[in-house]
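Visitor: take a look and give me a structure for this.
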Amino acid sequence: MATISSLGVGTGLDLESIVTGLMDIERQPLDRLESKQSTINAQISAYGSFKSKLSTFQSAMESLSSASSFKVFQANSQDEDLFTATATSTAATGSYNIDVTQIATRDKLASSAFTDYNTTVGEGTLTISVGSESFDVTIDSSNSSLAQIRTAINNASENTGVTASIITDDSGARLVLTSNETGTDNAISVSVSGDSDGNDSDASGLSAFVYSSGGTQNLSSISSAKDAIVSIDGFTVTSSSNSIANAIDGVTLNVKDVGSSTLDITRDDDAILESVNEFASAYNALMTEIKSQRNGQLEADSTLLTIESQVRDVFNSGASITGSSFSYLIQAGISINKEGVMTVDEDKVNEVLSSDFTSFANLFSAEGEGFANRLESLADSWLQTDGLIDSKEEGLNARLTSLDRQKEQMEARLEMTETRLRAQYSAMDTLVSNLQSQGDYLISQLSSMNSN
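Guide: Take a look at the predicted model:
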C-alpha cells in the first residue's frame, strides 16, 4: 500500500493550506484571549505610571501637611570664619551674641626620636587610656618594632578612641598618638607593665611611651585636649565638641575659631513658598495624568473618577479651619483656573506669610482640616497595601492569571485538533492515492487485453 509523506500528494489538493485555514479559524478564540491580555498588560503599565504621579502628589502634600512643615528656619552667622549654625523645626526666630573664647582640640602626644620605623623598641604591655576608657596592647618579639607597635595599637579590637601614626623628621622616627575625639574627656595617658628592660617608667624600652598628665611624661605634648567654650548672650557653654547642639533650642553651632559675632535665626519663607509651588505642580501633574489615562488605556476605569472626585471635594469644600482665618486656598494666593490648572500668586503668598503666618500654616496643616493634611490622608489611603490602587492592580493581575490558565487549556485543545485534522486528511490522501493506483493498474490491464 502506498504511503503519504506530505499532505496532498495523493489527491493533488493543497491539503496543507486547508488544515492551516481550519486551524486559523479554531485559533480565533485564543487570539481574542491574547488581545485581552495585551489590554490588561497595558492597563497595568498605565497604573504604574499613574501610581508614580500619585507618589509625587503624596510627597508634596506631606511637605505641607503638619505644623512642623512650616517651622522652617535658617541660621545666619555674621562671621562664618568664627562659626556656622543650622536650625531645626524646634528653633525660634531671634538674634544672639556669640563669643567663642576657646575651640575644642584633640590630645596629641609624640615620642622621642628612634633611628627609623623598623627600630625595635621593647616588649611588654601598653595600657592606653582615652578619658575614663582604656585598652591593653600586648607587645612581644613578633611586633616590637616602632611600625609594628603603631599597627598593633590601631588594630586593637578594644581601641577606645586613639590613632597611632609615625612622623619621621631630621632626628628620626617618632610615634604619635592622637585622640579621635576632641575635648578634655578624651585626654590620652599611657602606662606600661612588664617592660622587657625591667623598668616600667624609664625613658627606654617600651616605657619610652609612658605619659601621665600628673606624673611621668616620656611623651611630649604636641597639643592638649581642650573643650570648646562659648558665651551666648553672656551665658557660658562648655562642650567637648566644636559642634554644640541645643545650647540654643533647635540650633546647632559649629565653632571654628576664637572671636565674637552675631547669629540670626529667621523663618525661611522661600522654602515654604517652594513647598507651595511643589504642591501646585504635583496637583497639576496628577490631573494631567488622570486626563491622559482617561483618554488612553484606562478610558472606562472608575478608579480615576473616584480619585478625581475625592480631590475636587477637598478643594471645593469651604469650611472653618482651626487656627486659620481662611477657608479657601484662593484666599492665600493659590487658585484653580477654568482649565483646571492650579496657579500660585507668589506675591500674595509672601504677603500672607508676612501678615498672617499662623492662618496660612493652618490652612494647609490643621489636623483633619487643612488642605494638604486631608489630601495626604487621601493619598495614603490610595497607595496603602490593599488600598484603592493596590486592589485594582491585584484584580488586573488575577485576570491575567486566569487568562493564562485559559490559554494553556486552549493551546492543548488546539494541538489535539490539529493532530486529529492532519490524521484525517492524511488517511483521505492515502485512500485516494491507493484508489488512483488501482485505477491506473486496471486501465493498464484493459489496454493490454485490447492490444492482444
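Visitor: alpha carbons only for contacts and neighbour counts from here, please
Guide: Noted.
Visitor: and residue 93, how far from residue 79?
Guide: 19 Å (C-alpha to C-alpha, to the nearest Å).
Visitor: got it, and residue 378?
Guide: For residue 378 relative to residue 79 (C-alpha to C-alpha), the value is 46 Å.
Visitor: and residue 342, how many neighbours?
Guide: Residue 342 has 18 neighbouring residues, counting by other C-alpha atoms under 10 Å.
Visitor: might one say that residue 260 is in contact with residue 97?
Guide: Yes. With contact taken as C-alpha atoms under 8 Å, residue 260 and residue 97 are classed as touching, separated by 7.4 Å.
Visitor: next one: stretch 387-405 to chain centre, how far?
Guide: Put simply, stretch 387-405 sits 28 Å off its chain's centre (C-alpha atoms, centre = their mean, to the nearest Å).
Visitor: what residues of that stretch count as buried?
Guide: By 16 or more other C-alpha atoms under 10 Å, the buried positions in stretch 387-405 come out as 388-389, 392-393, 396-397, 400, 403.
Visitor: stretch 354-361: which residues count as buried?
Guide: For stretch 354-361, using 16+ other C-alpha under 10 Å, the buried residues are 357-361.
Visitor: and residue 378 and residue 79? Which one has more around it.
Guide: Each of residue 378 and residue 79 has its neighbours counted (other C-alpha under 10 Å); residue 378 has more, 17 against 13.
Visitor: quick check, nearest of the buried residues of stretch 387-405 to residue 1?
Guide: residue 403 (46.6 Å; C-alpha to C-alpha).
Visitor: how about the secondary structure of the closest one?
Guide: Of the three states, residue 403 takes helix under DSSP: H, G, I helix; E, B strand; the rest coil.
Visitor: now swap in residue 230 and tell me
Guide: What three-state DSSP gives for residue 230 is strand.
Visitor: residue 445 versus the residue of the chain positioned farthest from its centre, what's the distance?
Guide: No residue in the chain has its C-alpha farther from the mean C-alpha position than residue 452, which lies at 102.1 Å (C-alpha atoms, centre = their mean). Per C-alpha to C-alpha, residue 452 is found 11 Å from residue 445.
Visitor: same question, residue 372
Guide: For residue 372, the distance to residue 445 - C-alpha to C-alpha - is 102 Å.
Visitor: what sits against residue 425?
Guide: 7, 15 (C-alpha atoms under 8 Å, 6 or more residues apart in numbering).
Visitor: let's see this one next to it:
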Amino acid sequence: MATISSIGVGSGLDVQGIISKMVDLEKQPLAGLQAKQAGIQAQVSTYAQIKSLTGKLSDAVSKLTLDSGWNALATKSSSDAVSLTVSGLAQPASYDIGVSQLARAQTSVSDARAPGAKLTAAGTLQFTPQGGTAINIAYTGDDTLESLAGKINDAVGSVTATIMRDASGERLMLRSKATGADAAFTVTGDLNFTQSQTAQNARITVNGVATESGTNSFDSVLPGLKIAVSQVTTTDAHVSVAADTAATRKNIQDFVDAYNELNGLLADSTKYDADTKTAGLLQGDSATVGLQNALRMLTMGSAGNATGSLRRLADVGIQMQAGGKLAVDDTKLGKALQESPDDIKSLFAAKASPDGSGGGIAVNFKQYTSQLLAFDGTLNSKSDSLALRIKSNQGEQDKVNDRAGVLQARLTRQYSALDTQMASLQSLSAYMQQQVANWNKKT
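Guide: Next up is the predicted model:
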C-alpha cells in the first residue's frame, strides 16, 4: 500500500488550502471579540487616569480642610542682617530688631615653631572646657605640632585642632566647635597659647528688649518664629509676619485646576460628537456619567455650616462655565481673601454635621473623593467590573480558538484518511491495468 508523505498528494486536492479556509471561517468571531476587548482595555486605561486625577483632586481639597492650609504666614525684613522663619503657630505682628553682637567661637593659637620641628621634650597640655572637667593630653619629645593636633582631636570632642602656617612658621590652632560664651575653654601646659578670638554670644534687642543666644539663631524668643542674624546693625531692622494670601490663593487654584482636569477627562470620555458621529469611550456609561454629575453638583452646593455670608463658590468668584469647567475671578477672590479671611476659610473648611450634611465645599469634596477611592469604592468596583469583562472576553476567544483547533484536527484526519484511500485505489488501478496488459500480450 502506498505511503502518504504529504496531505493532498493521494487525492490531488489542495487540502491545506481547504482546511485553512474552513478554519478561518470558524475563527471569524475572533475579530469582533478582539475589537471589543481593545475597547474594554481602553476603558481600563481611562479609568486608571480617572482614579489618578481623583486622587489629585482629593489631595488638593484636603489642604483646604486643614488649618495649615489657611494659616500660612509670610515674613518680611527691611534688612539682610535679620531674617524670620515661621516654625510653628505664630500670629501676624511686626518687630524692630537690632543686632549689637554676633556669636562666635573661641580660637587660641600656640607660639610659632619651625615647620615639622619636634617638640624635643615630653609634656602635658591641659584642656578645660567652660564649666567642665579638665582633659590632659600627653605628648613626647618626638611629637610635632601636627601629631599633637591629632591627639587633641582624638581626646577632646568640643574643639578642632589644626595647623596654621604663616611667615613665622607653623602654629597649633584650637577652635571651639560651637559658638557662644558657654563654648569657651582654657588650655595650659608647656606650650604657650594666646587667645586670638574670644567666645561670645549673639546679642539683639527685640522692640528694645535685650536678649542673647549662643548661636546666631534665636529659636524661642518669639512664639512660632525663628530669628536669624548675620550682621551687626546700626539701625534696627523692621520685620513683619502677615497672612500669606498668595499661599492660600494657590491652594484654592490647585483645587480648581485639579477639578477642571478631572472634569475635562470625564467630559471627553462621555461626549458624543454629532459632526463626526463618534461617541466618547465611556459615552452612556452610567457609572461615569453619575460620577461627572455628582462632582458638578458638589461645585454648585452650599456650605450650610459656614459661619459668615460666603456660602457658595460663586460668592468668592469661582463659577462653572460651559462644559462644567470652573473659572476664577481673581479680583473677587482676592477681595474675599483680604476682607473676609475667616469667612472664606469657613466656606471651604466648615465641619460637617453628624449626619454628614452642611460641611464646607472642600470638606464635602474630600468626603466624596475618599469614598470613590476606597477599597470598595466606585472606582475600584468599576475597574474590577472591567477586569471581569476582559476575562470573559478572553474566555470567548479561547473557545473560538479551541473550536477552530478541533475542526482543523478533524479535517486533517479526514483528509488524511481520504488520501490513504485514494492512494490505495490508484495503486489497485495501476495493478489492474498492468494485469490486463499482460493478459492481452498472452492472448
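Visitor: more neighbours, residue 260 and residue 97 of the first structure?
Guide: Shown here are residue 260 of the first structure and residue 97; by other C-alpha under 10 Å, residue 260 has more neighbours (17 against 14).
Visitor: now do the contacts for that one.
Guide: 82, 97-100.
Visitor: repeat that with 10 Å
Guide: 78-79, 82-83, 97-101, 230-232 (C-alpha atoms under 10 Å, 6 or more residues apart in numbering).
Visitor: tell me the two of those residues that are most distant?
Guide: So, those by C-alpha to C-alpha: farthest apart are 78 and 101, at 16.8 Å.
Visitor: that older thread, from the contacts of residue 260 of the first structure, which land in strands?
Guide: Residues of those located in strands (DSSP state E): 83, 97-101, 230-232.
Visitor: among the residues you listed, which one sits closest to residue 159 of the first structure?
Guide: Nearest to residue 159 of the first structure among those, with distances taken as C-alpha to C-alpha, is residue 230, at 30.8 Å.
Visitor: how far does stretch 411-421 of the first structure sit from the chain's center?
Guide: 52 Å.
Visitor: make that stretch 423-438 of the first structure, sorry
Guide: 72 Å.
Visitor: could you do stretch 59-76 of the first structure as well?
Guide: So, by C-alpha atoms, centre = their mean, the centroid of stretch 59-76 of the first structure is 20 Å from its chain's centroid.
Visitor: and it, what's buried?
Guide: 59-67, 69-76.
Visitor: also stretch 290-310 of the first structure?
Guide: 290, 293-294, 297-298, 304, 307.
Visitor: same question for stretch 244-258 of the second structure.
Guide: 244-245, 247-249, 251-258.
Visitor: equivalent analysis for stretch 160-170 of the second structure, please.
Guide: For stretch 160-170 of the second structure, by 16+ other C-alpha under 10 Å, it's 160-163, 170.
Visitor: closest one of the buried residues of stretch 244-258 of the second structure to residue 39 of the second structure?
Guide: For these, the nearest to residue 39 of the second structure is residue 258 (26.7 Å; C-alpha to C-alpha).
Visitor: trace the closest one over to the first structure, please.
Guide: Alignment note (TM-score structural alignment): residue 258 of the second structure maps to residue 282 of the first structure.
Visitor: give me the nearest residue to its match, chain neighbours excluded.
Guide: Leaving out its chain neighbours, the residue that sits closest to residue 282 of the first structure by C-alpha to C-alpha, 6 or more residues apart in numbering is residue 57, at 4.8 Å.
Visitor: what about residue 372 and residue 445 of the first structure, which has more around it?
Guide: residue 372 (27 against 12).
Visitor: corresponding residue for that one in the second structure?
Guide: In the second structure, residue 372 of the first structure lands on residue 362 (TM-score structural alignment).
Visitor: please name the nearest non-neighbouring residue to residue 1 of the second structure.
Guide: If the residues on either side of it in the chain are set aside, residue 1 of the second structure comes closest to residue 424, at 6.0 Å by C-alpha to C-alpha, 6+ apart.
Visitor: before we move on, back to that, restricted to strands, list the buried residues of stretch 59-76 of the first structure.
Guide: Per DSSP E, the subset of the buried residues of stretch 59-76 of the first structure in strands is 73-76.
Visitor: mind putting these into a markdown table with distance to residue 42 of the first structure?
Guide: Converted to a markdown table, these look like this (distance: C-alpha to C-alpha, whole Å):
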| residue | distance to residue 42 of the first structure |
| --- | --- |
| 73 | 46 |
| 74 | 47 |
| 75 | 50 |
| 76 | 52 |
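Visitor: tell me which two in the residues you listed are the farthest apart.
Guide: Every pair of these checked by C-alpha to C-alpha; the farthest is 73 and 76, at 9.8 Å.
Visitor: isn't there a strand covering the match of residue 372 of the first structure?
Guide: No. Under three-state DSSP, residue 362 of the second structure sits outside any strand and is assigned helix.
Visitor: that one: what's it in contact with?
Guide: Contacts of residue 362 of the second structure by C-alpha under 10 Å, 6+ apart are 58, 60-66, 252, 255, 298-299, 303, 345-351, 368.
Visitor: okay, it and residue 56 of the second structure: tell me how far apart.
Guide: Residue 362 of the second structure is 13 Å from residue 56 of the second structure, by C-alpha to C-alpha.
Visitor: same deal with residue 233 of the second structure?
Guide: Counting by C-alpha to C-alpha, the gap from residue 233 of the second structure to residue 56 of the second structure is 47 Å.
Visitor: next one: residue 116 of the second structure
Guide: According to C-alpha to C-alpha, residue 116 of the second structure stands 66 Å off from residue 56 of the second structure.
Visitor: next one: residue 328 of the second structure
Guide: 19 Å.
Visitor: before we move on, what about residue 216 of the second structure?
Guide: From residue 216 of the second structure to residue 56 of the second structure the distance is 41 Å (C-alpha to C-alpha).
Visitor: what's the answer for residue 432 of the second structure, then?
Guide: With C-alpha to C-alpha as the criterion, residue 432 of the second structure and residue 56 of the second structure are 88 Å apart.
Visitor: what's the closest non-adjacent residue to the aligned partner of residue 359 of the first structure in the second structure?
Guide: By TM-score structural alignment, residue 359 of the first structure lines up with residue 343 in the second structure. If the residues on either side of it in the chain are set aside, residue 343 of the second structure comes closest to residue 308, at 5.1 Å by C-alpha to C-alpha, 6+ apart.
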